[in-house]
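**Q** here you go, sequence then predicted model.
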Amino acid sequence: MPMPAEYWNASKEFEAFMQDVRDTCMLQTHHQAYHTLRAVLHVFRSHLSVNQALAFAGILPPVVRAIFVEGWQPDVNASPSGFPDRSVLQTEVKSIRRDHNLAPDSAIADVAAALRRSSIDKHDLDNVLNRLPDGAVEFWCTGQNID
């Protein structure tokens, strides 16, 4: 079996994705874009069960998947909280690494737009989101039609 293209092209695709996140969020550096992406992914993960988070991780591009699970210490017995409204979620995003966090108020929608423009399979993304708790689809809503 040949090496899957998603792994062979992972660095190149991730670099393009990070540039898109940086530009969409109107940030100055890839470092700022990384921390914004990481905060958005980790906030989303915090509202899912372990199985739900793994289902979502399974459709992410390889490097984004690694960031999604980075540092995760899941409690398999925990019941995740539901998704609060967007303003609460954005506060959660901004609270991660508070002193170094430059995520704009639009970070969740900006990252969602960049993710949908990336190499991710949009059909797989929508299928997984539709199987997750109420609020998951809205979390990854861009507020605009980018297709």
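**A** In hand now; what should we look at? Quantities reported herein were computed from a predicted structural model and do not represent experimental measurements.
**Q** CA atoms for contacts and neighbours, from now on please.
**A** Will do.
**Q** dump the residue contacts of residue 128.
**A** Listed by C-alpha atoms under 8 Å, 6 or more residues apart in numbering, the contact partners of residue 128 are 55-56.
**Q** let's bring in a second model and compare:
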Amino acid sequence: MTVPEEYRQASRDFEAVLVDLRDHAMLATTHRAFTTLEAVLRVFRRRLTVAEGLAFADLLPVGLRALFVSHWDCHQPALPFLSRTEMMAEVLALRHNHNLSTDTAIEDVVTVLRRHLDENALQMFLAGLSSPALSFWGFEPLAD
């Protein structure tokens, strides 16, 4: 069997996300975009159980999947979704001396990642979690 294309293109696809986030958030470098991306993914991950997190990771391209699960203390209980202000404080706490994320980092990352993911699959997955999960990703709750 040949190597699946998503693995062959993983670095290129990951770099495309970083460049997209850099440009969308008007960050100076992809290094800053990386920290912003990692911080937002961690904030979201903290609100998921391990099983939910692994299911979410399956929706991500290879590079994002690796970043999402990296350094995960899977023994920590899932936290509740908080106000956007409180979750932004969590974003800024990652490498706080070197974190130059924008005040809209969560929205910036969500906007960019939705362009790189299967949006329907993402929305259906989030709907199975909670309304706050949908809101985190900028979706309205689904009608019954």
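**A** Yep, that arrived. The model shown is predicted, which means the values in this text are computed figures rather than measured ones.
**Q** quick TM-score on the pair, please.
**A** The TM-score (TM-score structural alignment, normalised by the length of structure 2) is 0.90; 140 aligned residues with a C-alpha RMSD of 1.6 Å.
**Q** once aligned to structure 2, how far is the biggest helix by length in structure 1 on average?
**A** If you go by DSSP state H, structure 1 has its longest helix at helix 30-46. Compared with structure 2 after the fit, helix 30-46 of structure 1 shows a mean deviation of 0.5 Å (mean C-alpha distance after the TM-score superposition for structure 1).
**Q** immediately after that helix, which helix or strand?
**A** Downstream of helix 30-46 of structure 1, the first helix or strand assigned by DSSP states H and E is helix 50-57.
**Q** other SSEs contacting the next helix or strand along the chain from that following helix?
**A** Per DSSP H and E, the first helix or strand lying C-terminal to helix 50-57 of structure 1 is helix 62-69. Using 3 or more C-alpha pairs under 8 Å, 6 or more residues apart in numbering; DSSP states H and E, the elements in contact with helix 62-69 of structure 1 are helix 10-24, helix 30-46, helix 50-57.
**Q** which one of the ones you listed lies nearest to residue 78 of structure 1?
**A** Nearest to residue 78 of structure 1, of all the helices and strands packed on helix 62-69 of structure 1, is helix 50-57, at 8.6 Å by C-alpha to C-alpha.
**Q** got the contact list for that closest one?
**A** With contact meaning C-alpha under 8 Å, 6+ apart, helix 50-57 of structure 1 is reached by 45, 65, 68-69, 74-76, 125, 128-129, 132.
**Q** show me which of these is closest to residue 25 of structure 1.
**A** residue 68 (18.7 Å).
**Q** and residue 120 of structure 2, what pairs with it in structure 1?
**A** With TM-score structural alignment as the criterion, the equivalent of residue 120 of structure 2 in structure 1 is residue 123.
**Q** residue 25 of structure 2 contacts residue 108, doesn't it?
**A** Yes: under the criterion of C-alpha atoms under 8 Å, residue 25 of structure 2 makes contact with residue 108 at 5.9 Å.
**Q** with adjacent residues omitted, what lies nearest to the spatially most central residue of structure 2?
**A** For structure 2, residue 41 is the residue whose C-alpha lies nearest the centre (C-alpha atoms, centre = their mean; 3.5 Å). Excluding the flanking residues, the one nearest residue 41 of structure 2 by C-alpha to C-alpha, 6 or more residues apart in numbering is residue 68, at 6.0 Å.
**Q** ok, now which ones touch residue 118 of structure 2?
**A** Residues in contact with residue 118 of structure 2 (C-alpha under 8 Å, 6+ apart) are residue 59.
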